[in-house]
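**Q** Predicted model and sequence follow; I will ask about them next.
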Amino acid sequence: MGLFLLILAFLAIFELSFKEKVYPGVKVAGILVGGKTINEIEDYFEVQNAAFANLAFTFTFEKKIATISGEKLKVGYDSKLLGDQAFLIGRSGNAASALYQKFGKTNLASSYRFDSEALEDFLENFAQQIDIPAQEALFQFSGGRVTAFRPSAPGQALDRGRGKNDFAKLLSPPTSGAIVLEVVSVEARVKTEDVNNLGIKELLGEGKSFFRGSIPARVHNISLASSRLNGILITPGEVFSFNQALGEVSANTGYKQAYIIKEKKTILDDGDATVYAPRVDLKIKNDTPAHILIQARVDTKNAVLIFELYGTSDKRKATVGKPRVWDQVPPPPDLYQDDPNLPKGQNRQIDFAAWGAKTAFDYKVTRPARNASHSEAGGGEEVLQDRTFMSNFQPWQAIYLRGTRE
């Protein structure tokens, strides 16, 4: 009976001694914290957190980079959690387990924290350089042609949740490091096929032509001509005529005089050097299952003319072989033409020397075979075109206008 009372007295004194302190055998991250109060443990780890202030975390997406310090994200030990956990050892669970913990040894693993809101703000700011809103479709039809068109296009958004999770992986323990961010696709709410019933729903093909160095008058003519082709619809089975769609090319229809080649001379005249109506015409037959929409636009900043064809793809694929060049001929000597509009002694180059040559390239168009009779043996493809284009380029001399005006 006396021993029992002695044990009870010991336990009472023990509990009173550790009423607001962690029990003696408790460690946190290998550091003995027994006998300390919660506040003392918190203060200790807050001091240790100073070592994490200079950590640097680099977030990258493609060629974009942003860095933030451990100090701004308040990276470090979760001192409050560690203090609370240490204090609860021996004070929770069943009586037998609690008694063992009071006098046994327990080593708590480190817990780390960061300012979640600060990281979210940082990622949100960085996302301004990354996020691309989805493009909603637009289709307006008037007077037999499409007057306004914008295809739908998916956007992208920074995967903020994944970025946050990947950052957290650098905190066990906290070390400087790099996080490669990813994006998720953002679909348009209004798709191209939703705004028309003509089968115009996807890009079939695109072509670009550069005109850097062209005089302002030619840039004007290119812009004017492209505007007259923009928005044209080619119905299924219809043969599109470039010359017919373009119409008359003259001063009467808004074109400015530009340099053309006439009778082997480069002169200012109405028209364009690459329009040969009515002798030569570009014709395109729409043999696809839906309408084809022509979109033409001019990027004057980058000096490029862009044509896009939209419709319904039948999965055809065009391949162009490697060009072959032979029988190259050097350009003739430079040619000087007297020009009374330029002051005497001033020359202006209006054309550049080019070698002549014979050239050829192979062109093939295929699509998945619709039935066995159209497919090549074992190929599963229907050949729509398979031909070789040949051109004979004449050598061309550099041409200068030579001023004669006194």
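**A** In hand now; what should we look at?

**Q** From here on, just use CA atoms for contacts and neighbour counts.
**A** Fine.

**Q** moving C-terminal of the lengthiest helix in the chain, what's the next helix or strand?
**A** For the chain, the longest helix by residue count, based on DSSP state H, is helix 2-17. Toward the C-terminus, helix 2-17 is succeeded by strand 26-28 as the next helix or strand (DSSP states H and E).

**Q** buried residues in that following strand?
**A** 26, 27, 28 (16 or more other Cα atoms under 10 Å).

**Q** so which strand or helix has the closest residue to the second one other than its chain neighbours?
**A** Among residues not flanking residue 27 along the chain, residue 107 sits closest, at 4.5 Å (Cα to Cα, 6 or more residues apart in numbering). Using DSSP H and E, residue 107 sits within strand 106-108.

**Q** Relative to the whole chain's centre, how far out is that strand?
**A** 50 Å (Cα atoms, centre = their mean, to the nearest Å).

**Q** Which is the succeeding secondary structure element to that strand?
**A** Next element after strand 106-108 (DSSP H and E): strand 112-113.

**Q** helices or strands up against that next one?
**A** strand 76-77 (3 or more Cα pairs under 8 Å, 6 or more residues apart in numbering; DSSP states H and E).

**Q** Who are the packing partners of the strand it packs on?
**A** Against strand 76-77 (3+ Cα pairs under 8 Å, 6+ apart) you get helix 38-48, strand 112-113.

**Q** The structure to be compared is supplied as follows:
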Amino acid sequence: MVFRLSTAFIFSSLLLGLAAAQLEIPALPPRVPQEAPLLPLPLPQEAETASPGVPNPLQPQSSPKAPSPQKDAPLLITVRADWPALVEGKKTTVPFIRTLTIPGARAAQLRQRGGSITASLEADLTAFVATLPLQPENARFEELWNGWAVVQRNGLTINMAKTRASIETVLNDPRGVQANIIVAGQVPPERTLNFFASRGIAQHLGTGETNYSGSSPARVKNIQVGTRRFQDRLVEGKIVSFNQIVGPISTRTGFVTGLVIAGDRTANGVGGGICQVSTTVFRTLYGAGLPILERRNHSYQVRYYDPQGLDGTIYQPNLDLKFANDTGGALWFQGGWDEADSRLTIQVFGKVRDFTVEVGTPRTLRTTPALPDRLLPDATLPAGERQQVDWAAPGAVIEVTRQFRRDGQVFKQDILKSTYRPWPNIFLVGTRS
């Protein structure tokens, strides 16, 4: 099995009760790819048209066709725009298409009333336009249906007068079905495609994922604070230092007190949970093929970090996670978390390379039984109350092989070795009277 995790994106639409019209709201972040004329989804009769992918921006695409005119045909009010994009370093565009559908019976009533825009239709139109991307968003990498690309989501400027005229023209045409939202212009964001193009950042190099299900609220807080340091972060230089990117771990920088591994016990400490971030970053850069300069695995196998053997612990100021940046250019990090799945994901992007990296399945070379349960007195808990803070794990020696391939042939490989000590279940036992 190749350990190279990537984010899977799903397609979503949100039904709004606006006079039987249905509006799709893009989820950002994570980025939800826009409509793909080549991959349409089946739609209910009165649903807004919206499709889940983005077509290959390097190939010309045709716009979706309006249905043939018929009795009680719906009224389709569509906005179309092309956003600037970079695909493998080449400038192109990706389409943005969204449609408000007025059901056939209601459209027929509007035509019978003279084909003018009524107060209720104006309200629906205004609400629909309000959901459009009117404000620009900084360019960043997005995973489209056919791979990663930098997308510059410009803000759309809508000409409402011409839009109303388009709608009225269609309503007064017995064969009319398709009206258009008129885009008068686009407003670029502060960070454009040139930010990436000028630095040669064009390729997805690696993705790391971990699961933090079962974490305490304090641990989740620290995971999120640490991950924000890797959200849309440019890293230049020949060394990537985790501690340097994250900065000081203290309450002044947003971290809270949580459980940390301190010697042979688990104790409270500021930033407990930050190793979830360092482990995810380790997997990201290890899968990207960067050489390891400094890395230490945890003392024991931590249940959050399956598969074992691919973790990296840090402890400021003495213990860091470091990689050499041998890409010949800058690195760009993006990161985020899925609260529903308790999944943390971090990606790294850089210059285009002519080889791929494959991380094999961890192999357990030998193992030793877990230790007996350990009870630790805790004056913060009521007398006799017991709280489990750690879970038993066997000791193990685990190896992982990383291979570098060019034109299908392995030209280099290395082996990562991790040694874990056996660990007990640990319970805090209250002593407070």
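**A** Received, thanks. Bear in mind that the values here come from a model prediction, so they are computed numbers and not experimental data.

**Q** Spell out, range by range, the strands that occur in the stretch 251-400 of structure 1.
**A** 258-262, 265-269, 283-285, 292-299, 304-311, 317-320, 324-329, 335-343, 347-351, 356-368, 381-393, 399-405 (DSSP state E, counting those that start in this stretch).

**Q** May I see those arranged in a markdown table, with distance to residue 87 of structure 1 and mean neighbour count as well?
**A** Shown next, in a markdown table, are the strands of the stretch 251-400 of structure 1 (distance: least, Cα to Cα, whole Å; neighbours: other Cα atoms under 10 Å):
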| stretch | distance to residue 87 of structure 1 | mean neighbour count |
| --- | --- | --- |
| strand 258-262 | 89 | 17 |
| strand 265-269 | 93 | 15 |
| strand 283-285 | 82 | 13 |
| strand 292-299 | 70 | 20 |
| strand 304-311 | 69 | 19 |
| strand 317-320 | 71 | 13 |
| strand 324-329 | 83 | 13 |
| strand 335-343 | 96 | 15 |
| strand 347-351 | 88 | 15 |
| strand 356-368 | 72 | 16 |
| strand 381-393 | 75 | 14 |
| strand 399-405 | 92 | 18 |
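
**Q** Would you tell me which of these gets closest to residue 157 of structure 1?
**A** Ranking those by proximity to residue 157 of structure 1 (Cα to Cα) places strand 304-311 first, at 26.4 Å.

**Q** thinking again about what came up before, export the helices and strands packed on strand 76-77 of structure 1 as TSV, with columns for mean neighbour count and distance to residue 222 of structure 1.
**A** Rendered in TSV, the data for these read as follows (neighbours: other Cα atoms under 10 Å; distance: least, Cα to Cα, whole Å):
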stretch	mean neighbour count	distance to residue 222 of structure 1
helix 38-48	16	69
strand 112-113	17	61
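
**Q** who wins for proximity to residue 273 of structure 1 among these?
**A** The nearest among these, by Cα to Cα, is strand 112-113 at 69.8 Å.

**Q** to the chain's geometric centre, what's the distance from the closest one?
**A** 35 Å.

**Q** what comes up buried for the helix or strand following that strand?
**A** Going down the chain from strand 112-113 of structure 1, the next helix or strand is helix 116-127, by DSSP H and E. In terms of neighbour count (16+ other Cα under 10 Å), helix 116-127 of structure 1 has its buried residues at 119, 122, 123, 126, 127.

**Q** Check those against residue 101 of structure 1 and report the nearest one.
**A** Distances from residue 101 of structure 1 to the buried residues of helix 116-127 of structure 1, taken by Cα to Cα, are shortest for residue 119, at 37.6 Å.

**Q** all strands of the stretch 101-250 of structure 2, in order?
**A** 137-144, 147-153, 155-158, 178-181, 183-187, 203-211, 233-235, 239-241.

**Q** Going by contacts, tell me the helices and strands next to the longest one.
**A** To tie it back to what came earlier, the one meant is strand 203-211 of structure 2. helix 274-287, strand 343-350.

**Q** Format the ones you listed as CSV; extra columns: distance to residue 331 of structure 2.
**A** Formatted as CSV, those follow (distance: least, Cα to Cα, whole Å):
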stretch, distance to residue 331 of structure 2
helix 274-287, 10
strand 343-350, 5
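
**Q** Compare these and give me the one nearest residue 402 of structure 2.
**A** helix 274-287 (8.1 Å).

**Q** tilt between that closest one and strand 409-420?
**A** 160 degrees (axes from the mean of the first three to the mean of the last three Cα atoms, to 10 degrees).

**Q** how far is helix 274-287 of structure 2 from where the chain is centred?
**A** 15 Å.

**Q** Mind listing what's buried along the helix or strand just after that helix?
**A** Where DSSP H and E defines the elements, the next helix or strand beyond helix 274-287 of structure 2 is strand 292-294. Within strand 292-294 of structure 2, the residues scored as buried using 16+ other Cα under 10 Å are residue 292.

**Q** For strand 292-294 of structure 2, which helices and strands make contact with it?
**A** Right, strand 292-294 of structure 2 is packed against strand 322-324 by 3+ Cα pairs under 8 Å, 6+ apart.

**Q** Who are the packing partners of the strand it packs on?
**A** strand 239-241, strand 292-294.

**Q** Where in structure 1 does that strand fall?
**A** The alignment of strand 322-324 of structure 2 onto structure 1 (TM-score structural alignment) spans residues 283-285.

**Q** mean per-residue distance, that stretch to structure 2?
**A** Taken over the aligned residues, the distance from stretch 283-285 of structure 1 to structure 2 averages 2.4 Å (mean Cα distance after the TM-score superposition for structure 1).

**Q** Now tell me what touches that stretch from outside.
**A** Contacts to stretch 283-285 of structure 1, defined as Cα atoms under 8 Å, 6 or more residues apart in numbering, come from residues 237, 238, 239, 240, 241, 242.

**Q** Kindly recompute the last result at 6 Å.
**A** 238, 239, 240, 241 (Cα atoms under 6 Å, 6 or more residues apart in numbering).

**Q** got it, and stretch 227-242 of structure 2?
**A** So stretch 227-242 of structure 2 is contacted by 246, 321, 322, 323, 324, 325, 330, 331, 332, 333, 334, 335 (Cα under 6 Å, 6+ apart).

**Q** Equivalent analysis for stretch 396-406 of structure 1, please.
**A** 331-332, 334-340, 342-354.

**Q** just checking, what packs against the strand holding residue 107 of structure 1?
**A** Applying 3 or more Cα pairs under 6 Å, 6 or more residues apart in numbering; DSSP states H and E, one finds that strand 106-108 of structure 1 contacts strand 26-28.
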